[in-house]
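J.: starting from these lines, generate the structure:
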Amino acid sequence: MKNLFGAIEAGGTKFVCAVGSGPDDLTEVRFPTTTPQETLGKALAFFAPYKGQLKSIGIGSFGPVDLQRNSPTYGFVTSTPKPGWADTEFAGVFARLFDLPVGFDTDVNGAALGEQRWGAAQGLDNFIYITMGTGIGGGVVAGGKLIHGLVHPELGHMFVPKQPDDTFAGQCPYHGDKCFEGVAAGPAIGARWGTPAHELPADHPAWDLQARYVATALASLVCSFSPQRIILGGGVMGQAHMLNSVREKTVQVLNGYIQSPAILENINEYLVLPGLGDKAGILGAMVLAEQAFDNR
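T.: Modelled structure (predicted):
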């Protein structure tokens, strides 16, 4: 009999809750992220019929979050700009109600674990998962383990140089047009051009500018972490024409400095889409649940 795990992919736009044991055994529900009381209430209600059956629950959450186990706010969403969610307890609510181990991490770290187990990072010890949608975030795996540290990586808020032809003031409430998310997340694209990103045609100049920003950020990550592969997820990268443009421009930005066949000859296998598609986050949360059960 398979172990049954609970999983939550808590995004700033939507929640995905699921029970199961892996990609081929998954029952899930999706609903919008509204207030903490309403959203967590819906998640608790989804898992309630499985009380006594679940071994553990894994949560991959939008952030910032507190991952320090000795902290009084461990398992909280902390300084998020999402209205109403700052300083919200999350993991402890589920641990107390269901009396189960709860694995807790960022949504992008969870997605990285999902890709490592079942997706495009299988067999790799050093890789980066990035998602570009409502926000931009990334999970970094080094030596087979997620990087945490002071808090957790915030790749969406690394600073990127402004493109010379871009006069947009930026969307990040903390950094304006200085950080990756401020100039390249979905809302930034929509605000810059006055049209939602998903409505812009493939030949719109927005996408050339977007690919330049993404390539600049990826080149910095290649030089900083030397990953074996970078996985690019999220709705922005769901544009069919984006991936090849990003690959081409990343090689141009690196300009021959990284002398590796992965960059010079096999860029199509180095910069890839998620092997799990839009299931990376929820399946990664299931890996977090498994880890919590194993470490109970």
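J.: can we go C-alpha only for contacts and neighbour counts from here?
T.: OK.
J.: which residues in this protein form strands?
T.: Using DSSP state E, the strands of the chain run over 5-10, 14-22, 25-32, 56-61, 76-77, 88-89, 102-106, 127-132, 136-142, 145-146, 230-233, 271-272.
J.: buried set for the third one?
T.: Neighbour-count burial for strand 25-32, counted by 16 or more other CA atoms under 10 Å, picks out Leu26.
J.: coming back round to it: possible to save the strands of the chain as JSON lines with distance to Phe46?
T.: As requested, the strands of the chain are exported to JSON lines (distance: least, CA to CA, whole Å):
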{"stretch": "strand 5-10", "distance to Phe46": "10"}
{"stretch": "strand 14-22", "distance to Phe46": "7"}
{"stretch": "strand 25-32", "distance to Phe46": "8"}
{"stretch": "strand 56-61", "distance to Phe46": "12"}
{"stretch": "strand 76-77", "distance to Phe46": "21"}
{"stretch": "strand 88-89", "distance to Phe46": "18"}
{"stretch": "strand 102-106", "distance to Phe46": "16"}
{"stretch": "strand 127-132", "distance to Phe46": "26"}
{"stretch": "strand 136-142", "distance to Phe46": "27"}
{"stretch": "strand 145-146", "distance to Phe46": "29"}
{"stretch": "strand 230-233", "distance to Phe46": "27"}
{"stretch": "strand 271-272", "distance to Phe46": "33"}
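J.: how many residues are close by Trp193?
T.: The number of residues packed near Trp193 is 14, by other CA atoms under 10 Å.
J.: for it, which non-adjacent residue is closest in space?
T.: Take Trp193 and drop its neighbours on the chain: the residue closest to it by CA to CA, 6 or more residues apart in numbering is Ala206, 7.4 Å away.
J.: how close does the residue nearest the centre of the chain sit to Val253?
T.: The centroid of the chain falls nearest to Val108 when counting by CA atoms, centre = their mean (2.6 Å). Using CA to CA, to the nearest Å, one obtains 25 Å as the distance from Val108 to Val253.
J.: how about Gly41?
T.: 47 Å.
J.: which residues touch Gly114?
T.: Going by CA atoms under 8 Å, 6 or more residues apart in numbering, Gly114 touches 276, 280-287.
J.: could you dump those to JSON lines with distance to Arg69?
T.: Shown next, in JSON lines, are these (distance: CA to CA, whole Å):
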{"residue": "Leu276", "distance to Arg69": "30"}
{"residue": "Ala280", "distance to Arg69": "25"}
{"residue": "Gly281", "distance to Arg69": "22"}
{"residue": "Ile282", "distance to Arg69": "23"}
{"residue": "Leu283", "distance to Arg69": "23"}
{"residue": "Gly284", "distance to Arg69": "20"}
{"residue": "Ala285", "distance to Arg69": "18"}
{"residue": "Met286", "distance to Arg69": "20"}
{"residue": "Val287", "distance to Arg69": "19"}
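J.: to check against the first, give me the structure of this:
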Amino acid sequence: MKLAAIEAGGTKFVVAIGDEFGNIIKRDAFATTSPQETFEHVFEFFDGEEFEAMGIGTFGPIDLDPQSPTYGYITSTPKPNWGNVNFVGPLKERYQVPIAFDTDVNGAALGELYFGSAKGLDSCLYLTIGTGIGGGAIVEGKLVHGLLHPEMGHILLAKHQDET
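T.: Predicted coordinates for the structure are as follows:
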């Protein structure tokens, strides 16, 4: 089974096609620029490829409520030009395959649970410091979302001050 994946970071996008065993068949990465330019790169990568489903992990905040009119959108992000961008809609229209959509850190937590350090466990926490600070959590095999999703990011870090 061939699967498509998008890891949409604040600095770069990573796109890939792989299989259900975690083997990567094809991969590319490019800078996160404007939504239009970035999606052109995404479409260029996936057009003409065959895959049965797509998984998306993205920076946020995002709307994860399937009943919401803005489901699949990046919402009030501080990333310039990306506020209120419909992420899932154009991909669903173009590829007509099942699409899973979640935060980039929840996607990374799932990767660790199935293929990485948390393999064989039913719960894990994934924390990252990159363009931002974020965390994804899985408890008893289920992603933790709460109202929308847990926002473990946006953590204020105090600069170290030498007290001598």
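J.: what does the superposition give as a TM-score?
T.: Once superposed, chain against chain, the TM-score is 0.92 (TM-score structural alignment, normalised by the length of the second structure); 161 aligned residues with a CA RMSD of 1.7 Å.
J.: so which of the contacts of Gly114 of the first structure belong to helices?
T.: When DSSP state H is applied, the contacts of Gly114 of the first structure are split such that 280-287 fall in helices.
J.: that older thread, same drill for Gly41 and Val253 of the first structure, tell me which one is more crowded.
T.: Neighbour totals were compared for Gly41 of the first structure and Val253, and Val253 leads with 16 against 11 (other CA under 10 Å).
J.: what residue in the second structure is paired with the more buried one?
T.: With TM-score structural alignment as the matching criterion, Val253 of the first structure is left without a partner in the second structure.
J.: was I right about Val253 of the first structure contacting Leu218?
T.: No - at 9.2 Å, Val253 of the first structure and Leu218 do not qualify as touching, with contact defined as CA atoms under 8 Å.
J.: list which of the contacts of Gly114 of the first structure are still in contact in the second structure.
T.: Contacts conserved in the second structure for the contacts of Gly114 of the first structure, counting by both residues aligned by TM-score structural alignment, their matches' CA atoms under 8 Å: none.
J.: got those residues as CSV, with neighbour count and distance to Gly75 of the first structure columns?
T.: Below are the contacts of Gly114 of the first structure laid out as CSV (neighbours: other CA atoms under 10 Å; distance: CA to CA, whole Å):
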residue, neighbour count, distance to Gly75 of the first structure
Leu276, 19, 26
Ala280, 29, 21
Gly281, 32, 18
Ile282, 32, 18
Leu283, 33, 19
Gly284, 32, 17
Ala285, 37, 14
Met286, 35, 17
Val287, 29, 17
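J.: which of these lies closest to Tyr50 of the first structure?
T.: Taking CA to CA as the measure, Tyr50 of the first structure sits nearest to Met286 out of those, at 15.1 Å.
J.: contacts only, for the closest one.
T.: The contact partners of Met286 of the first structure, taken as CA under 8 Å, 6+ apart, are 5-8, 21-22, 57-58, 114.
J.: distance of Val151 of the first structure from Gly63 of the first structure?
T.: In this view, Val151 of the first structure and Gly63 of the first structure are 10 Å apart by CA to CA.
J.: same question but for Asn70 of the first structure, I mixed them up
T.: Separation of Asn70 of the first structure from Gly63 of the first structure (CA to CA) stands at 18 Å.
J.: what about the two, which has more around it?
T.: Gly63 (25 against 7).
J.: okay but the more buried one is in contact with Lys82, surely?
T.: No - using CA under 8 Å, Gly63 of the first structure is not in contact with Lys82, being 9.1 Å away.
J.: quick check: the residue nearest to Asp102 of the second structure when sequence neighbours are not counted vs Gly9 of the second structure, distance?
T.: Take Asp102 of the second structure and drop its neighbours on the chain: the residue closest to it by CA to CA, 6+ apart is Gly57, 5.1 Å away. For Gly57 of the second structure, the distance to Gly9 of the second structure (CA to CA) stands at 8 Å.
J.: which residues do these two both contact?
T.: Asp104.
J.: what about the aligned partner of Ser79 of the first structure in the second structure, neighbour count?
T.: In the second structure, Ser79 of the first structure lines up with Ser76, judged by TM-score structural alignment. Neighbour count for Ser76 of the second structure, taken as other CA under 10 Å: 14.
J.: cool, the one 3 residues further on as well?
T.: Applying other CA under 10 Å, we find 15 other residues in the vicinity of Lys79 of the second structure.
J.: if you skip the residues just before and after it, what's nearest to it?
T.: Once flanking residues are discounted, Lys79 of the second structure sits nearest to Gly10: 7.0 Å by CA to CA, 6+ apart.
J.: contact partners for that neighbour?
T.: Per CA under 8 Å, 6+ apart, neighbours of Gly10 of the second structure: 32, 59, 79, 131.
J.: equivalent analysis for Val251 of the first structure, please.
T.: 263-264, 267.
J.: so who does the nearest residue in space to Lys249 of the first structure that is not next to it in sequence touch?
T.: Closest residue in space to Lys249 of the first structure, ignoring its immediate chain neighbours: Ala215 at 5.6 Å, by CA to CA, 6+ apart. By CA under 8 Å, 6+ apart, the residues touching Ala215 of the first structure are 246-247, 249-250, 253.
J.: from Leu113 of the first structure, how far out is the alignment partner in the first structure of Lys142 of the second structure?
T.: Mapped onto the first structure by TM-score structural alignment, Lys142 of the second structure lines up with Lys145. To Leu113 of the first structure, Lys145 of the first structure is 9 Å away according to CA to CA.
J.: so those two - more neighbours on which side?
T.: Comparing Lys145 of the first structure with Leu113 by other CA under 10 Å, the one with more neighbours is Leu113, at 29 against 12.
J.: please say which position in the second structure that one maps to.
T.: Match for Leu113 of the first structure (TM-score structural alignment): Leu110.
J.: in the first structure, where's the longest helix?
T.: The longest helix of the first structure (DSSP H) is helix 205-225.
J.: okay, the angle between it and strand 127-132?
T.: 150 degrees (axes from the mean of the first three to the mean of the last three CA atoms, to 10 degrees).
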